[in-house]
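S.K.: Have a look at this prediction, sequence included:
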Amino acid sequence: MIRHLVLFKLDEGVERDDPRVAAGDAAFRALGGQIEELRFWECGWNVSDRPIAYDYAINSAVEDTDALRRYIEHPAHQAGVALWREFATWVIADYEF
């Protein structure tokens, strides 16, 4: 199994109540039911106010690197990424467990 973690940081001046952010959140929340390669899916807003904290996280799992590639290339995933690209940056980690 591969764990796929993504941490998002909203761009300067962008707030959670921005309609673009709401659309991005909704798009990512829906992915768990749209992409069959996902074995585990959760996402949500960070509750920490520490200065080093990111704003939003995705925690997911897929079977193997082929499934990860199919997930990344899936049109629903690509559509969500396109939304987030408008107002955030992110870092990822993919590791076997």
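M.R.: Arrived safely.
S.K.: going forward, measure contacts between C-alpha atoms and count neighbours the same way
M.R.: Noted.
S.K.: Number of residues surrounding the residue nearest to residue 76 when sequence neighbours are not counted?
M.R.: The shortest distance from residue 76 to any non-neighbouring residue, by CA to CA, 6 or more residues apart in numbering, is to residue 31 (6.9 Å). Neighbours of residue 31 under the rule other CA atoms under 10 Å: 19.
S.K.: And here is the other one:
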Amino acid sequence: MIRHLVLFKLNEGVSRDEERVVAGVKAFQELDGVVPELTFWECAWNITDRPIAHDFAINSAVADRDALTRYLEHPAHQAAAARWREFATWVIADYEF
């Protein structure tokens, strides 16, 4: 199994309640059940307010590296990520467990 973690940081001046951000969150929430490679999926806003904290997180899992590639290339994932490129930066970690 591979864990796929993503932490998003909203760009300066961007707020959570902006229409494009709300749409971006919805796009990621809707990946659950749409991408068959995902064996686990959750995403949510960070609940703490610390200078080093990121704003939004995805915690997901896939069976193997091939499944990870198919997930990353899936049109629904590509569309959701494209929305976030407009207003955030992110870091990822993929590890086997």
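M.R.: Received, thanks. Everything numeric in this text was worked out from a predicted model, so none of it was measured.
S.K.: Tell me how they score on TM after superposing.
M.R.: Scored against TM-score structural alignment, normalised by the length of the first structure, the superposed chains reach a TM-score of 0.99; 97 aligned residues with a CA RMSD of 0.3 Å.
S.K.: just to revisit the earlier point, close enough to count as contact, the residue nearest to residue 76 of the first structure and residue 78?
M.R.: No - using CA atoms under 8 Å, residue 31 of the first structure is not in contact with residue 78; the gap is 10.5 Å.
S.K.: The spatially most central residue of the second structure: what secondary structure?
M.R.: Central residue of the second structure (CA atoms, centre = their mean): residue 58, 4.3 Å from the mean position. Counting by DSSP: H, G, I helix; E, B strand; the rest coil, the backbone at residue 58 of the second structure sits in strand.
S.K.: isn't residue 32 of the second structure right up against residue 41?
M.R.: Yes - with contact defined as CA under 8 Å, residue 32 of the second structure reaches residue 41; the gap is 6.0 Å.
S.K.: what about the lengthiest helix in the first structure, how far off from the second structure?
M.R.: Of all segments of type helix in the first structure, defined using DSSP state H, the longest is helix 19-31. Following the fit onto the second structure, the mean deviation recorded for helix 19-31 of the first structure is 0.3 Å by mean CA distance after the TM-score superposition for the first structure.
S.K.: Burial check on the nearest residue to residue 83 of the first structure once chain neighbours are set aside, number of neighbours?
M.R.: The spatially closest residue to residue 83 of the first structure, leaving aside those adjacent along the chain, is residue 24, at 5.5 Å (CA to CA, 6+ apart). Neighbour count for residue 24 of the first structure, taken as other CA under 10 Å: 19.
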